[in-house]
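1. sequence and predicted structure below; questions after.
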Amino acid sequence: MTTLITIIIFVISYCLLMLEKWNRAVVALTGGVLLLICNVFEWEEAFGFIDWSTIALLFSMMVLVSITKKTGIFTYVAIKLAQIVKGRPVPLLIVSGIFTAIGSAFLDNVTTVLLFVPVLLSLVKQLKLPAFPYLVTTIFASNIGGAATLIGDPPNIMIGQAVEHFSFLSFLNHMGPVVTVVFIVVMFLMILIFKNKLHYNKGLAEEFLNQDANQHLVKDKLLYRSLSVLFLTIVGFMLHPFIHMDITTIAVSGALLLLFLTDKCIEVEQVFQEVEWVTLFFFIGLFMLVGGLQTVGLIDELARAMVWVSDGDLPFTSMLMLWSSGILSGIVDNIPFVAAMIPVVQELQGYGMMNVDPIWWSLALGACLGGNGTLIGASANVVVAGLAASYKEPIPFVKFALYGVPIMLLSLLICTVYIFLRYLVPFLS
């Protein structure tokens, strides 16, 4: 009976998250509390299921970016990039994609789109360009760029925390090459698809070029201190394997250092008010929901089923993980999917599959790139859609899927070739 109750609560919570009619943090937390009420687990167990390292890492990055953005540096860079390409529509599409991808890799994709999309919408409005091509490209670039690093996309953060020997450099080494290829291919397609819809208006472009980007930049000690600490934190992530300090400790240290250095410039209460608490509490509720599945043994059964279907064959299991995670992450948010799959991969080691690293990389690639399939496939998609709607530039669900699903399938095909050649060929002999 307990198992049935757990499944019902999990499925209903999932459906409500997909419908997006209620706040996702409230839905996830309600599901977690219902598991407590139904005695699936106790509070002590619930807190044990929550990955506090992931929560602390996300919180720290939010604090770092919250302080840094007050300097206007992100708006300044965006305007400068648009001026470098002289307001031309297609080059603007390219630089906005590159800027989003790089920002998503080193800041995280949700934070990047929150910072960049309002600026982007302002740019295209001034140049009287259609917003849809730029918004779609931004979503694709955020998920692709976020897939490259440990901190770029929430699924990667969760996988990085679950596997001790995965570092920031590990993700760059294993995810970076294929992500670069996928990004180049997708940007080429975006240019091909939208170039005839983007018309250059020389008069508006000249007016835009006359703007002074410096007026958005606050050149004081807050700028230099925040950029210095942010840079040191990212360097710390890269040196993580050599300094023997986990990335959460590095991120928390960076956030606290910047709070101390800017205490006289900005109130801590104000910084904390801008933290994305909804995202953090969503994660907490999500970990509790998945903990319920673990408690009643469903995760273990899922792992056994995967071993049974694949017969313990590593190449088949990796491909199964890549495509199932990719397609399902396009249908549902990739965060709850990865939260459910992490303990499954961990269980696979208990069934004789010792080298599961290819399966981890397959899960990461499938979840991150599969998120491009629909508007609810990834958190960054939902954020962009919400911001666009607030600026009266709504993104139709079906219209997005017409672009997103083919991009998702193409990305998974590229990843299939990459995983096969890099990891699986030795196991076929």
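-> Looks like it came in fine.
2. when you work out contacts or count neighbours from here on, use the C-alpha atoms and nothing else.
-> Fine.
3. what sits against the residue nearest the centre of the chain?
-> Centroid-nearest residue in the chain: Asp153, 2.6 Å away (criterion: C-alpha atoms, centre = their mean). Going by C-alpha atoms under 8 Å, 6 or more residues apart in numbering, Asp153 touches 104-105, 108-110, 143, 146-147, 368.
4. check Leu223 too.
-> 68, 71, 73.
5. quick check: Asn214 vs Leu127, distance?
-> Remark: distance between Asn214 and Leu127 (C-alpha to C-alpha, to the nearest Å) = 20 Å.
6. look at the two and report which has more neighbours.
-> Leu127 (22 against 15; other C-alpha atoms under 10 Å).
7. name the nearest residue to the more buried one, sequence neighbours excluded.
-> Of all residues not flanking Leu127 in the chain, Leu204 sits nearest, at 5.6 Å (C-alpha to C-alpha, 6 or more residues apart in numbering).
8. just the helices in the stretch 51-200 of the chain please.
-> For the stretch 51-200 of the chain, helices defined by DSSP state H, counting those that start in this stretch occupy the ranges 52-68, 73-84, 89-106, 109-126, 131-146, 154-162, 168-194.
9. next one: the longest one to chain centre, how far?
-> With C-alpha atoms, centre = their mean, to the nearest Å as the basis, helix 168-194 stands 15 Å off its chain's centre.
10. the first one too?
-> Averaged C-alpha coordinates place helix 52-68 at 14 Å from its chain's average position (C-alpha atoms, centre = their mean).
11. okay, one more to line up with it:
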Amino acid sequence: MAVVMAVAVFVVSYIFIMMEKINRALVALSGGLLLLLTGVYQWEDAVQSYIDWQTVALLFAMMVLVAITKKTGVFTFVAIWLAKTVNGKPVPLLVGIAVLTAIGSALLDNVTTVLLFVPVILTLTDLLKLPAFPYLLTIIFSANIGGTATLIGDPPNIMIGQAVSHLTFVSFIQHTAPISMFLFVIMLFVLILLFRKQLRQIDHEHVKQLMAMDEVSYIKISPLLYQSISILLLTITGFLLHPVFHIDLTLIALCGALLLLIISEKEVDTEAIFQQVEWVTLFFFIGLFMLVGGLEEVGVIDELARGIMWLTEGDMTNTALLLLWTSGLFSGIVDNIPFVAAMIPVIKEFETYGMSNLDPLWWSLALGACLGGNGTLIGASANVVVAGLAESQNKRISFMKFMVYGIPIVILSLLFATIYVYFRYLLPFEQPL
């Protein structure tokens, strides 16, 4: 009965999220509450096991940091500088924001990066009277593909790196960065091809207005400017040094946010900053974790993972490729964070089936989960954040419209990832000793 209830609530909630008739946070939270009322799991289980409070807290901290830094005008400065550098041309602007997002997502995490660049691109598209959707879509895809490249780039990579001690920051650069860079170029080419009609040269009057603007004048020179940029850079440095000092990323972000709130209290109203936090996005995450927690509680996700081993009969090649595609496709349906959390202990159990080297499986899981997040608006944390930021500026991204572009990108990415995984990791297993 519990299995039927958990699956039914998840499916119905997912349908309502796709229909977009009701606020997605209300749908997800209602579904989670229904699981509690029907006894699928207890409140303590939801709070202690299923809701990833670290992810929620990390998002909150970065939203605070960005909200304060935005008051200095630095993001507007970056927006105008970038637009002027490419002379207001839509395609070079798309390429520029994609490169910045991909690099930022590799060096930070993709959630932090989209929090920084979405306000920039919304400012640019309003300024140049360009459609925002192609640029927002590019940011999402670039963030998830760029975040695949490093250990700290995407939450699934962080979770895998914490679970497997020998998979270090350098290991991810060596193994996931090459395919990530290749897929980034392919993705960019495809998007430019698809949106070429919308990315034609804009009106010359808008370009003239842009080139006449003084980007420096938008920066508000005050102690807040130096304080916010310094603490933001310190927070980023803390993220980069995570593999060295092993300080939790959420703790680093919270310390940065709290420190900036304290030292900027005379210039910034704390309550006003809290009002700028994307609370709808945060509560949507909480509800989503509860929905997926119901599937975990009744064993649906675990059975899916164990079914992989049963189908492949322990063959390394078949197991790795099935894991790649299962994690890739399934991560588009549920958020990739709870999915990876459920898969990690299952992969560790594969050692009991005689698999001594699990590295091909870990790389398959990392690639599948990160790349599969591009499938739907709830496939990855960055997607949800971008959708929330866009909606707050009346630039709503339709769930179904996103899927029209997201699913083909995921299929294409997984096809190339399959070739990469097979020739780099699996072919040696098939060679005779």
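-> Nice, thanks for sending it over. Bear in mind the structure is a predicted one, so any value in this text is a computation, not a measurement.
12. superposed, what's their TM-score?
-> Superposed pair, TM-score by TM-score structural alignment, normalised by the length of the first structure: 0.85. Supporting alignment: 426 aligned residues with a C-alpha RMSD of 3.3 Å.
13. re earlier: output the helices of the stretch 51-200 of the first structure in CSV, with mean neighbour count appended to each entry.
-> Output for these, formatted as CSV (neighbours: other C-alpha atoms under 10 Å):
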stretch, mean neighbour count
helix 52-68, 21
helix 73-84, 19
helix 89-106, 22
helix 109-126, 20
helix 131-146, 27
helix 154-162, 23
helix 168-194, 17
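14. Tyr224 of the first structure: which of these is closest?
-> Tyr224 of the first structure lies closest to helix 52-68 among the helices of the stretch 51-200 of the first structure, at 9.4 Å (C-alpha to C-alpha).
15. re earlier: kindly reformat the contacts of Asp153 of the first structure as JSON lines containing distance to Val425 of the first structure.
-> Listed next are the contacts of Asp153 of the first structure as JSON lines, based on distance: C-alpha to C-alpha, whole Å:
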{"residue": "Ser104", "distance to Val425 of the first structure": "31"}
{"residue": "Ala105", "distance to Val425 of the first structure": "29"}
{"residue": "Asp108", "distance to Val425 of the first structure": "32"}
{"residue": "Asn109", "distance to Val425 of the first structure": "32"}
{"residue": "Val110", "distance to Val425 of the first structure": "35"}
{"residue": "Asn143", "distance to Val425 of the first structure": "28"}
{"residue": "Gly146", "distance to Val425 of the first structure": "27"}
{"residue": "Ala147", "distance to Val425 of the first structure": "23"}
{"residue": "Cys368", "distance to Val425 of the first structure": "24"}
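16. which among those residues gets closest to Ile9 of the first structure?
-> Among the contacts of Asp153 of the first structure, Cys368 lies closest to Ile9 of the first structure (C-alpha to C-alpha), at 25.7 Å.
17. go ahead and confirm that closest one touches Ile335.
-> No - in this structure, Cys368 of the first structure is not within contact of Ile335 by C-alpha atoms under 8 Å, at 9.2 Å.
18. now the alignment partner in the second structure of Leu298 of the first structure: how far from Thr312 of the second structure?
-> Counting by TM-score structural alignment, Leu298 of the first structure lines up with Val300 in the second structure. Look at Val300 of the second structure and Thr312 of the second structure: by C-alpha to C-alpha, they are 19 Å apart.
19. ok, and what's touching the longest helix along the second structure?
-> Longest helix in the second structure, counting residues (DSSP state H): helix 399-421. Helix 399-421 of the second structure has contacts (C-alpha under 8 Å, 6+ apart) with 17-20, 137, 179, 183, 187, 321, 324-325, 328-329, 360, 363-364, 367-368, 371-377.
20. equivalent analysis for stretch 11-23 of the first structure, please.
-> Contacts of stretch 11-23 of the first structure (C-alpha under 8 Å, 6+ apart): 24, 27-28, 31, 332-333, 376.
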